[in-house]
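S.K.: have a look; sequence and predicted model below, questions after that.
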Amino acid sequence: MLNLEPVNSGDRGEDIARLRRLYGRYPTGVAAVCALEDEKPVGIVATSFIPVSMSPALVSICVQHTSTTWPRLSKIGNLGVSVLAATHESVSRQIAAKNTDRFAGVSWMEGNNGTVFLADSAAWLECSISTSIVAGDHDVVLLEVNSTAVDEAVEPLVFHDSSFRSLSIGASS
C-alpha cells in the first residue's frame, strides 16, 4: 500500500520543502517572458509554461506573487515568449536573477507591439494577456497566442529536479 502523507494547507516549512521536491519531479520546459519597457527589455523566466488550448490558441504561465517584474510586464500587456534552447542555461539564470542587468550580453530581438524575443530559442510566441487567476501564492496567467515561429533544429531546455537538462533521444524498444 502506498503511504501518502497529508499536506497542511498552511505555510509550514516542511510541507513547502516536500512539495517543492515533489513538484520538481515533473520535468518542464523553460520560457522567457519579455517585453520592452521604456525602450529597454524586461523579462522573467517561467518553468510553468504550459500549452492550454488550440482554439482559441492559449498558453499559461504561473507567476509568484513576490515577483517584482511581473507587475511591470502585466501593465505592458503584449509579451514575447521564447521557449529556451538547451544552450540557454546561463541565459535563463541571468534573466531570473535579481538586482542585475538581466539582458547584459543576451542576444534579443524586438517583435511587434513591444514584445522581446531571445535569439537562438527553440520557439517564439507573441502573446497578449487574456486573463489572470489568483491561485494560492501564484497567479495563473492565460496568454492568447497571436503569432508564432519555431526552429525545429533547436532542442529545448528542460528543468527537472532543480536542475537544467536537455533532451536526448533514447533507443527505441
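M.R.: Yes, it's here. What you see is a predicted model; the values in this text were computed from it and never measured. Numbers count the residues shown, from 1 in each chain.
S.K.: contacts, neighbours, all on C-alpha from now
M.R.: Will do.
S.K.: what's near enough to touch Gln94?
M.R.: Arg102, Phe103 (Cα atoms under 8 Å, 6 or more residues apart in numbering).
S.K.: got another, please set it beside the one above:
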Amino acid sequence: MNADNIVVAAGAPAAAELRRVLGHFATGVAVIAAHDGTRPLGFTCQSVVSVSLDPPFVSFCPAKTSSSWPLLREQGSLCINILAEEQSALCRQFAVSGADKFAGVAWERAGNGAPALAGALAHIEVSVELEHDAGDHTVVLARVGDLRATEGGKPLLFYRGGFGGFTA
C-alpha cells in the first residue's frame, strides 16, 4: 500500500488507548547525537530499528515537536548510542527539552564526528538518507557507516511507561 493512500478507519483508537496497548511492547532506548562544530546535540529515542542489512539501514522516529531533531538533521552525520541498563538517568537527561543535555556526560567523537556516549552498549554511526512524514512523528532512514558494541552488557528497556533491564 502506498503511504499516500493510508486511510484511518472510523473508530480508530484514542491516543491514550494506543499508548496503553503499544506500551506492552518492550523497546530499547537510545540517544541520537550529532555535533554542529560548536556543541554536541542529542535526544532520547526508543524507536530505533534495523531496516536492511544490504545496504545497511536503520530507522528512528523523532517527534515533530522535537526542538533537537531539526538541529541534528542539519548535521546529517549522527551517532545512535544504544543505552545500557544502568543509564536510565542519562536517558531522562536527554529527554528534557531546552536543557544542556551533555552537562556532566562523558563522550568522545565517533569516526563521523558525532558524540559517542561513554558506557553505551553500542554506537552506530549513520548518515541521514531520507525522511518520511508519519503523523505526529517523522520516520528517518539512515545509512550505517560504522558500528561497534560492548559485549556482556545489558540493555536499558522501556516497558509500560517505565525503565528496566533484561534477564535471560
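M.R.: Perfect, thanks for sending it. The model shown is predicted, which means the values in this text are computed figures rather than measured ones.
S.K.: look up how far Arg20 of structure 2 lies from Val31 of structure 2.
M.R.: 23 Å (Cα to Cα, to the nearest Å).
S.K.: the two: who's more crowded?
M.R.: Val31 (26 against 12; other Cα atoms under 10 Å).
S.K.: how close does Glu110 of structure 1 sit to Val33 of structure 1?
M.R.: 13 Å.
S.K.: and if you look at Val42 of structure 1?
M.R.: From Val42 of structure 1 to Val33 of structure 1 the distance is 9 Å (Cα to Cα).
S.K.: the nearest residue to Ala63 of structure 2 once chain neighbours are set aside - how many residues pack around it?
M.R.: Nearest residue to Ala63 of structure 2 in three dimensions, chain neighbours excluded: His137, at 4.2 Å (Cα to Cα, 6 or more residues apart in numbering). Neighbour count for His137 of structure 2, taken as other Cα under 10 Å: 15.
S.K.: pretty sure His137 of structure 2 is touching Ser66, no?
M.R.: No - His137 of structure 2 is not in contact with Ser66 according to Cα atoms under 8 Å; the separation is 9.2 Å.
S.K.: mind listing what the nearest residue to Leu147 of structure 2 once chain neighbours are set aside touches?
M.R.: Once flanking residues are discounted, Leu147 of structure 2 sits nearest to Ile124: 4.4 Å by Cα to Cα, 6+ apart. Ile124 of structure 2 makes contact with Cys79, Ile80, Asn81, Val144, Gly145, Asp146, Leu147, Arg148 under the criterion Cα under 8 Å, 6+ apart.
S.K.: the fourth one against Val58, yeah?
M.R.: Yes - under the contact definition of Cα under 8 Å, Val144 of structure 2 touches Val58, with a separation of 7.0 Å.
S.K.: so where do the strands sit in structure 2?
M.R.: Counting by DSSP state E, structure 2 has strands at residues 27-28, 30-35, 40-45, 49-53, 56-60, 77-82, 107-109, 115-117, 122-134, 137-149, 157-159, 162-164.
S.K.: Lys101 of structure 2 is nearest to which of those strands?
M.R.: Of all the strands of structure 2, strand 40-45 sits nearest to Lys101 of structure 2, with 7.1 Å by Cα to Cα.
S.K.: for the closest one, packing partners?
M.R.: strand 30-35, helix 69-75, helix 88-95 (3 or more Cα pairs under 8 Å, 6 or more residues apart in numbering; DSSP states H and E).
S.K.: would a markdown table of the ones you listed with distance to Leu130 of structure 2 be doable?
M.R.: Converted to a markdown table, these look like this (distance: least, Cα to Cα, whole Å):
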| stretch | distance to Leu130 of structure 2 |
| --- | --- |
| strand 30-35 | 16 |
| helix 69-75 | 10 |
| helix 88-95 | 24 |
